[in-house]
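Chemist: I'd like to go over a predicted model; first the sequence, then the structure.
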Amino acid sequence: MSLNGQATQPLRFIRIRSVLIISRMIRIFRRTSSYLVSHRDLYPPFLAVFVPHLLFWIILLSIGEIKLQL
């Protein structure tokens, strides 16, 4: 394995871990979302909290992807 391959290996582990965290968050979102749809007044505040959090992780992963390609 080259030095470049060894250097990018920890970044791959971080990326995989981040993807697993996001998939867990989406699972929680689905369960909570189905519950909150029945309580319509709670659903918009939940989305207001969850969506920026998810966007943060998506942006963070895309920055990591760009660094891996460089």
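Modeler: Right, received. Where do you want to start?
Chemist: alpha carbons only for contacts and neighbour counts from here, please
Modeler: Will do.
Chemist: gap between G64 and S33?
Modeler: 29 Å (CA to CA, to the nearest Å).
Chemist: My error: substitute V49 in the last question.
Modeler: For V49, the distance to S33 - CA to CA - is 12 Å.
Chemist: for the chain, what's the longest helix?
Modeler: helix 3-38 (DSSP state H).
Chemist: dropping in the other structure now:
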Amino acid sequence: MGKSSCIVNEAGDGMLNISDMEGNSFTFQTDAAGLQVNDKIFVYYTGNLEDGTAQVLRVEKYVSEV
């Protein structure tokens, strides 16, 4: 069993965005979130902005318990 560690909580406008979201494929952009390749993350978003991107409210990183 694992748990999640909050990376970003209550992101400001334009701080975190998901673009080109189609099915299970998307582009995620952020600065200095401490993510590494193959990290598992949970992304919570509040809806689409006028330009079609999805505004992200919160990002959590999955942390496995050993």
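Modeler: Happy to help now that I have it. Because the structure is a prediction, the values reported are computed rather than measured.
Chemist: Work out the TM-score between the chains.
Modeler: Superposed pair, TM-score by TM-score structural alignment, normalised by the length of the second structure: 0.23. Supporting alignment: 36 aligned residues with a CA RMSD of 4.8 Å.
Chemist: Please identify which of V49 and S33 of the first structure sits among more neighbours.
Modeler: Each of V49 of the first structure and S33 has its neighbours counted (other CA atoms under 10 Å); S33 has more, 17 against 10.
Chemist: what residues are up against the more buried one?
Modeler: Y43 (CA atoms under 8 Å, 6 or more residues apart in numbering).
Chemist: Now do the buried residues in the longest strand anywhere in the second structure.
Modeler: Ranked by number of residues, the top strand in the second structure under DSSP state E is strand 54-64. Residues A54, Q55, V56, L57, R58, V59, E60, K61 are the ones in strand 54-64 of the second structure that count as buried (16 or more other CA atoms under 10 Å).
Chemist: Quick check: which helices or strands does that strand pack against?
Modeler: strand 2-9, strand 17-22, strand 41-48 (3 or more CA pairs under 8 Å, 6 or more residues apart in numbering; DSSP states H and E).
Chemist: And the second one, what's buried?
Modeler: What it means is strand 17-22 of the second structure. Neighbour count says strand 17-22 of the second structure has N17, I18, S19 buried, by 16+ other CA under 10 Å.
Chemist: possible to save those as JSON lines with distance to T27 of the second structure?
Modeler: Formatted as JSON lines, these follow (distance: CA to CA, whole Å):
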{"residue": "N17", "distance to T27 of the second structure": "8"}
{"residue": "I18", "distance to T27 of the second structure": "6"}
{"residue": "S19", "distance to T27 of the second structure": "5"}
